[in-house]
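In: Got a predicted structure here, sequence first:
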Amino acid sequence: MTRPSLSALTRSFWRIGWLSFGGPAGQIAQMQRELVDGRGWIEQAAFLRALNFCMLLPGPEAQQLATWCGWRLHGVRGGLIAGGLFVLPGAAVMALLTWAYLSFGTLPWVAALFYGVQAVVLAVVAQALLRIAQRALHGVQGWALAVTAFVALFFFDAPFPLVVLAAALIGGWRGRGNLHDPTPLPPASWRASLATALGWGAVWAAPILMSALVFGPAHPLTQIGSFFARMAAVTFGGAYAALSYVAQHAVEGQGWLTPAQMLDGLGLAETTPGPLVLVFQFVGGIAGAGFGIAGGLWLGMGMVLWVTFAPSFLWIFTLAPHLDRLTARPALAAALAAITAAVVGVMANLAVWFALHVLFAEVDALRVGPLRLWVPSGGFDWVAGALALAALLLLTRTRLGMGAVLGLGALAGVLINYAG
């Protein structure tokens, strides 16, 4: 495997940051395509181990994976660059859209612009899911775990942590009798890791403490920082696991925004690059606009961004140095291999959910006892389906890059929406 220069790493993650549409599935697919398949900077096995590791952590797993990739290639500097550039483009777009939303109302042109982009992302996700499944699933057990994870999440709305924990326990139990890998690995310092955790913990809490000192602990800015910091520490399963909790607290509990505004924010986050949890930045901006202080919109967004994404650096820089040594233990290695298989099911769940919302005008959740069925309505969008198929052909049969295909998709979306 080749080790890129710091400038090459920066350029690559700048591009990934701008092209990371489609939620976790699309973002993981983009990193797979860019770093593993395209440039060969990271080994497939190491990438999958890191993905499993990030799935076990609270917070946005795709940003954590990007941070790990940067750390793997260039240490802490690489991790800061990769994790930061993964978030900053989308955060900048969301900041401008939130400001425009408050200034001019709803933004129909955004939906037109990203109509074609979503179809392209659907093709990217499908391609990456097939590639990862081919490389990660071995034997009947792997396929069984992937299918079981998909069914549990998609049809029974099982808690994400429970699905991953069950896979880890199954894999660990099956691997308990294996022999240790005789290859010695240099030990990492837990004392250094503790110092890293304390340092990043202080970085994480700094804006909340500053707000408490300047405005007081009861001020809404301090309260919103405290709420999102707590959420970042305990939310497993990515953005979808946190959305209902945040919506309930922000809309019903605190009245920071209306249900319609929450849905508008989710729509904007779905169609912009970067993690889906950027919808929380929108919540912070809307809440901040009512703080009664100068620049409340920007302070609210900045607070939420900081306390949501700073923990990812804490987890990765603290725990990543121990990952290779821990995974050399046979039971842990088997547990992570089982999680790898389950993660394919997790990605399939996200991919099918995303496909339903791209290809159908409306999708309703129907409960039949413990069973949850996603029921599409409003008719199949043949235009979106054709765009996704065309994008898949362009990605697999031509030498066009991801950016060019996304650009063509965005252009097609604008032409189709405004021509109609």
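Out: Perfect, thanks for sending it. Residues are numbered from 1 along each chain as shown.
In: When you work out contacts or count neighbours from here on, use the C-alpha atoms and nothing else.
Out: Fine.
In: which residues of this structure fall in strands?
Out: Assigned by DSSP state E, the strands in the chain fall at 360-368, 371-380.
In: how about the first one: buried residues?
Out: Read that as strand 360-368. Within strand 360-368, the residues scored as buried using 16 or more other CA atoms under 10 Å are 360, 363.
In: Name the nearest residue to residue 176, ignoring sequence neighbours.
Out: In this structure, residue 176 finds its nearest non-sequential neighbour in residue 331, 4.8 Å apart by CA to CA, 6 or more residues apart in numbering.
In: ok, now which ones touch that neighbour?
Out: Residues near residue 331 by CA atoms under 8 Å, 6 or more residues apart in numbering: 171, 172, 173, 174, 175, 176, 177, 178.
In: swap the cut-off to 10 Å and go again
Out: 168-169, 171-180, 337 (CA atoms under 10 Å, 6 or more residues apart in numbering).
In: I'd assumed residue 307 was in contact with residue 284.
Out: No - contact criterion CA atoms under 10 Å: residue 284 and residue 307 do not qualify, at 11.2 Å.
In: Give me the more crowded residue out of these two.
Out: residue 284 (29 against 26; other CA atoms under 10 Å).
In: putting a second one here so we can go through both:
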Amino acid sequence: MPEYTKEDLEPESLLNDQDQETQLSAKPQLWELAVVFAKLGAIAFGGPAAHIAQIELEVVQRHRWLSREKLLDLLGITNLIPGPNSTELVIHVGLEQGGWLGAIVAGASFIIPAMLLVWGLAIVYVEYQTIPTVGWLLYGVKPVIIAIIAQALWKLGRSALKNATTWSAGIFVLVLYFLNVNEIVLMLGAGVAVTLVRNLSFLKNPKSLSSILFPFSFFPLPLSAVTTETTLKPWTAVFFSFVKIGSVLYGSGYVLLAFVQQEFVDRNWLTSQQLLDAVAIGQFTPGPVLTTATFIGYILAGNLGAIAATIGIFLPAFILVPVINPFVSKLRKSPWTAGFLDGVNAASIGLMAAVAWELGRGTLIDIWTVLVAIASLAILLKFPKVNSAWLIIVGGAIGWLLKFKTV
């Protein structure tokens, strides 16, 4: 196989950009991890794609805790295991920077702000059987989120799409996504395809075939035997139900709704209207989408149910990430696993682009939202270290002002 230098694969401008990133900052203190990820958990609107974009902005650009390539590798791994991708990425970063304690601090800090907000809304909902309307806030915030995702695609894409092979993989994944091909199939297929193309010369040597070992068989233990019968205390049943869901949940956090339908609505623990209201709560609150579990847990079993549901849905992620993380650095040492990871990273960019397109179609609905998105993107590209929280606050303020303009 011919040897390629970094200069052969990447333009000079990108090299200069990445050279600066190789000068990483010292590992943060635990309180710094807590502050950064609590802030993200409080302002991270827009779902997993937007969360990942904001994580990249904070971790790679502002604080330089990780290189962009390392973040992409961690993202690629999170896409191959069950659980909420953005939360798992946060746990990975915490583990890299502060060990087990760092993983717990980072993950909990990211989850708790949204959990508390959703918990409060659940209390209001149970008391008044309604949820507040904040459409005017999202009207201004969502275009900013689209801009944040676009900037992350630009930055991450330049690192992940290194050559014609990875570009082709990313484009094919983007196209096939809109043909309703399963996300996991797309990522695994891209990984295998890039590996085979990059290591084609090895296939001619039968001895080399034994080296094709993909250490990606990280599947959760079957939890179908876990009982969630109503003979358990309500909060205990809620806990085991959400542990089971968190252990088998692949893809977008919104897939949670299908599991909730089967686990709770079909068993008459929850009504269809309550499920729809839970979806609405997840739409206009920041942080992980899976904190919808907090809302459902409170409805089913009060305060203990809210706590049990939240711990249950996220517990598998806190277990899986530390088990898998040590393998990430080893994957780059083999041409086979490195190629596979590059393919998965390219697929991740393709999927992120597809999600951005879908979100954009529903968000950029008039001249005002388009202008907010363009202005936000221009600011992010001109000042890459700008605090995204300020842009989100300004976006919400614009939405509030435009609300009165249209009244």
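Out: Good, I have the coordinates. If you're wondering where the values come from, they're calculated on a predicted model, not measured in any experiment.
In: can you map out the helices along the stretch 101-250 of structure 2?
Out: Taking DSSP state H, counting those that start in this stretch as the test, the helices found in the stretch 101-250 of structure 2 are 135-160, 164-177, 183-198, 234-248.
In: Can you lay out the ones you listed as JSON lines showing distance to residue 346 of structure 2?
Out: Listed next are the helices of the stretch 101-250 of structure 2 as JSON lines, based on distance: least, CA to CA, whole Å:
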{"stretch": "helix 135-160", "distance to residue 346 of structure 2": "6"}
{"stretch": "helix 164-177", "distance to residue 346 of structure 2": "5"}
{"stretch": "helix 183-198", "distance to residue 346 of structure 2": "8"}
{"stretch": "helix 234-248", "distance to residue 346 of structure 2": "24"}
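In: who touches the aligned partner of residue 274 of structure 2 in structure 1 in this structure?
Out: Mapped onto structure 1 by TM-score structural alignment, residue 274 of structure 2 lines up with residue 261. When contacts are counted by CA under 10 Å, 6+ apart, residue 261 of structure 1 touches 101, 106, 251, 267, 282, 283, 286.
In: If we use 6 Å, what do you get?
Out: If a contact means CA atoms under 6 Å, 6 or more residues apart in numbering, then residue 261 of structure 1 has no contacts.
In: Please apply the same query to the one 10 residues further on.
Out: With CA under 6 Å, 6+ apart as the criterion, the residues that contact residue 271 of structure 1 are residue 114.
In: That one -> structure 2?
Out: With TM-score structural alignment as the criterion, residue 271 of structure 1 pairs with residue 284.
In: what's the answer for residue 401 of structure 1, then?
Out: Using TM-score structural alignment, residue 401 of structure 1 lines up with residue 387 in structure 2.
In: do residue 382 of structure 1 as well
Out: Match for residue 382 of structure 1 (TM-score structural alignment): residue 367.
In: same deal with residue 114 of structure 1?
Out: Residue 114 of structure 1 maps onto residue 138 in structure 2, by TM-score structural alignment.
In: For residue 362 of structure 2, see how far away its match is.
Out: 12 Å (CA to CA, to the nearest Å).
In: Of these two, which one has the most company?
Out: A count of neighbours by other CA under 10 Å puts residue 138 above the other of residue 138 of structure 2 and residue 362, at 22 against 10.
In: show me the contacts for the spatially most central residue of structure 2.
Out: Computing the C-alpha centroid of structure 2 and ranking residues by CA atoms, centre = their mean puts residue 86 first, at 2.6 Å. Neighbour list for residue 86 of structure 2: 48, 52 [criterion: CA under 6 Å, 6+ apart].
In: and the gap between it and residue 51 of structure 2?
Out: Taken as CA to CA, the span from residue 86 of structure 2 to residue 51 of structure 2 is 6 Å.
In: between these two, what contacts are shared?
Out: With CA under 6 Å, 6+ apart as the test, residue 86 of structure 2 and residue 51 reach no residue in common.
In: Find the residue closest to residue 47 of structure 2 in space, skipping its chain neighbours.
Out: That would be residue 289: by CA to CA, 6+ apart, it lies 6.4 Å from residue 47 of structure 2.
In: re the thing from before, out of the helices of the stretch 101-250 of structure 2, nearest to residue 269 of structure 2?
Out: Among the helices of the stretch 101-250 of structure 2, the nearest to residue 269 of structure 2 by CA to CA is helix 234-248 (10.2 Å).
In: Show me what the closest one is packed against.
Out: helix 292-331 (3 or more CA pairs under 6 Å, 6 or more residues apart in numbering; DSSP states H and E).
In: ok now the helix it packs on, how far from the chain's centre?
Out: Offset of helix 292-331 of structure 2 from its chain centre (CA atoms, centre = their mean, to the nearest Å): 14 Å.
In: Give me the buried positions along that helix.
Out: In helix 292-331 of structure 2, counting by 16+ other CA under 10 Å, buried: 292-318, 320-322, 324-325, 328, 331.
In: Any figure for the gap between whatever residue of structure 1 lines up with residue 78 of structure 2 and residue 316 of structure 1?
Out: Aligning on TM-score structural alignment places residue 78 of structure 2 opposite residue 54 in structure 1. Noted for residue 54 of structure 1: a distance of 8 Å to residue 316 of structure 1, by CA to CA.
In: so where is stretch 316-326 of structure 1 in structure 2?
Out: The aligned range for stretch 316-326 of structure 1 is 321-331, by TM-score structural alignment.
In: Have a look at how far, on average, the matching stretch is from structure 1.
Out: Compared with structure 1 after the fit, stretch 321-331 of structure 2 shows a mean deviation of 1.6 Å (mean CA distance after the TM-score superposition for structure 1).
In: list the contacts for the closest residue to residue 337 of structure 1 other than its chain neighbours?
Out: In space, and not counting its chain neighbours, residue 337 of structure 1 is closest to residue 171: 6.9 Å by CA to CA, 6+ apart. Residues in contact with residue 171 of structure 1 (CA under 6 Å, 6+ apart) are 334, 335, 338.
In: try 8 Å this time
Out: So, once contact is read as CA under 8 Å, 6+ apart, residue 171 of structure 1 ends up touching 331, 334, 335, 336, 337, 338, 339.
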